[in-house]
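1. below is the structure, and that's it, no one-letter string:
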């Protein structure tokens, strides 16, 4: 019995492109000669057929394509990811690293805004060691020293509230941040998720918010009847529930500032904005 033929991920991608090109050429030939033919496959249909033929999903084929195209466009930066994918046969890890590297270019263009806020919300892009590359975050991560150095003292009013998101893996780093930023720990809010999440040691199903204060600012009256455990729904990777922001609005005070904002909210100022273009470039 012959052993099954295996292909490197980049070879699967090239076969998919060749199949699509052949079908498009055949369709053009039939149209040129006035003959009818079967409907030409679109890219998504081709990827699903290629994936089914080799035992992977069409989504995996799509991820392979992203890595291959990035490696062609920028070999120095993304070529090692293609080499890793072909060497190991693993797709998710290199693809996640690709998205993270691409997001770093966006992050490098951001600068802190000016202003002071009575309530601050931070969901830092922690560089955790509790999840694998394949299951990791697809956005740029931030070393703890950089998180520690954020200008939170400059953003916070003398009397202010802080909501700091932490994971089970990073919760013990919070006291260092509070000390550096000039806040005092008060309590912890816990988000209990309905589905099991990522984790190397145990699978995470909870996430936490450290609530801290600066000065003498108390919470608003609705906080007196607000629980510290919440069964909020789960959205996309690292997306925080709308109900959390409703809690902040009800229990704390505007103006609200949010670092690492993923979903724009009119009443929460994004604390990191793209740097303004130089005058000559902006005029072009």
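-> Done, it's in. This one's a predicted model, so the numbers in the text were calculated from it and none came from an experiment. Numbers count the residues shown, from 1 in each chain.
2. every contact and neighbour count from this point should use C-alpha atoms.
-> Noted.
3. count the residues that sit near residue 19.
-> Residue neighbour count, defined by other C-alpha atoms under 10 Å, stands at 17 for residue 19.
4. try it against this one:
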């Protein structure tokens, strides 16, 4: 099991980092008391648990117990448990501005009844030992949300494409366009197997329908152009920090042409290294 301890200053972007880690397959626990770290890691490593990558967030929200984090990390070392530590940092004036913009209150400011400026100063002092021993330190002062996500994903996965999940959906326009679609492709311009008696009651999941739909020059031309579009655009979505992308392919009833093309695009996206899934929304509907 890969263990990652995430810590850092309040307002530096730990929540965004956790979301990025979840997108690449980490099981994330937020605000775990340091006293429970070793026991939770032991539980996670037991046979029968399917946690392969675990990220644990610990910060000053734990109050005085946070001081036990260094001791807990030392115990992990002594037990031979390999782990890494990610620390999120930002300049004081940036943290102050973020708190004022979001109108949130610093956790130490609430507890100790001090100003945000003083709370940040105390927090930085508390976290200094962890920051100095961290394997990775990210200063988020000038990073956008997308840039922070890209940095986290690039640190903890060999292939940043794994940070974006792509769903390919076939559908019928007569039943409405899927609401969450990011890209919608209309293949009603192609010859329709519905009007071929022996294919009418089959679907794009059947080889005969697939061969018919892809047997036309215009079908091959459209498919090639859609593949080129995805090859060009998907890396741009990854770069922009998008974690989920929905590609909808529609024909009239959602049984023949759309299913065939959705299968072809799904195969291309998967072969390109993205985390892809496919859904045929209307293939079982009665036309």
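-> Everything's here; your move. Predicted model, so just to flag it, every value in this text is computed and none were measured.
5. got a TM-score for the pair?
-> Put the two chains on top of each other and the TM-score (TM-score structural alignment, normalised by the length of the first structure) is 0.22; 114 aligned residues with a C-alpha RMSD of 6.7 Å.
6. so in the second structure, which helix runs the longest?
-> Secondary structure assigned by DSSP state H gives helix 217-239 as the longest helix of the second structure.
7. so which elements touch that one?
-> helix 257-271 (3 or more C-alpha pairs under 8 Å, 6 or more residues apart in numbering; DSSP states H and E).
8. buried sites along the helix it packs on?
-> For helix 257-271 of the second structure, the neighbour count (16 or more other C-alpha atoms under 10 Å) marks 257-266, 268-269 as buried.
9. how about the nearest residue to residue 148 of the first structure, chain neighbours excluded?
-> Counting by C-alpha to C-alpha, 6 or more residues apart in numbering, residue 177 is the residue found nearest to residue 148 of the first structure once chain neighbours are left out, at 5.7 Å.
10. tell me which residues in the helix or strand where the one you found lies are buried?
-> Assessed by DSSP states H and E, residue 177 of the first structure sits inside helix 174-181. Under the neighbour-count criterion of 16+ other C-alpha under 10 Å, helix 174-181 of the first structure has 174, 177-178, 181 buried.
11. now the residue nearest to residue 148 of the first structure: how far from residue 48 of the first structure?
-> 47 Å (C-alpha to C-alpha, to the nearest Å).
12. any chance you could map the helices in the second structure?
-> Counting by DSSP H, the helices of the second structure are 14-23, 37-45, 69-79, 92-102, 107-112, 116-133, 145-156, 207-213, 217-239, 257-271.
13. may I see those helices organised as CSV, with distance to residue 8 of the second structure added?
-> Output for the helices of the second structure, formatted as CSV (distance: least, C-alpha to C-alpha, whole Å):
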stretch, distance to residue 8 of the second structure
helix 14-23, 7
helix 37-45, 17
helix 69-79, 12
helix 92-102, 12
helix 107-112, 13
helix 116-133, 7
helix 145-156, 14
helix 207-213, 53
helix 217-239, 25
helix 257-271, 36
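14. could you name the helices and strands sitting against the lengthiest helix in the first structure?
-> Counting by DSSP H, the longest helix found in the first structure is helix 9-32. For helix 9-32 of the first structure, the elements it packs on are helix 43-53, helix 58-73, helix 75-88, judged by 3+ C-alpha pairs under 8 Å, 6+ apart.
15. so which of these is the most packed in?
-> Highest mean neighbour count among these (mean count of other C-alpha atoms under 10 Å): helix 58-73, with a mean of 18.
16. and the angle for that one with helix 43-53?
-> Here helix 58-73 of the first structure points in a direction 110 degrees away from that of helix 43-53 (axes from the mean of the first three to the mean of the last three C-alpha atoms, to 10 degrees).
17. who's in contact with helix 58-73 of the first structure?
-> With contacts defined as C-alpha atoms under 8 Å, 6 or more residues apart in numbering, helix 58-73 of the first structure is touched by 9-10, 12-13, 44, 47-52, 77-82, 91-92, 94-95, 98.
18. what angle separates it from helix 9-32?
-> Using the same axes, to 10 degrees: helix 58-73 of the first structure against helix 9-32 is 100 degrees.
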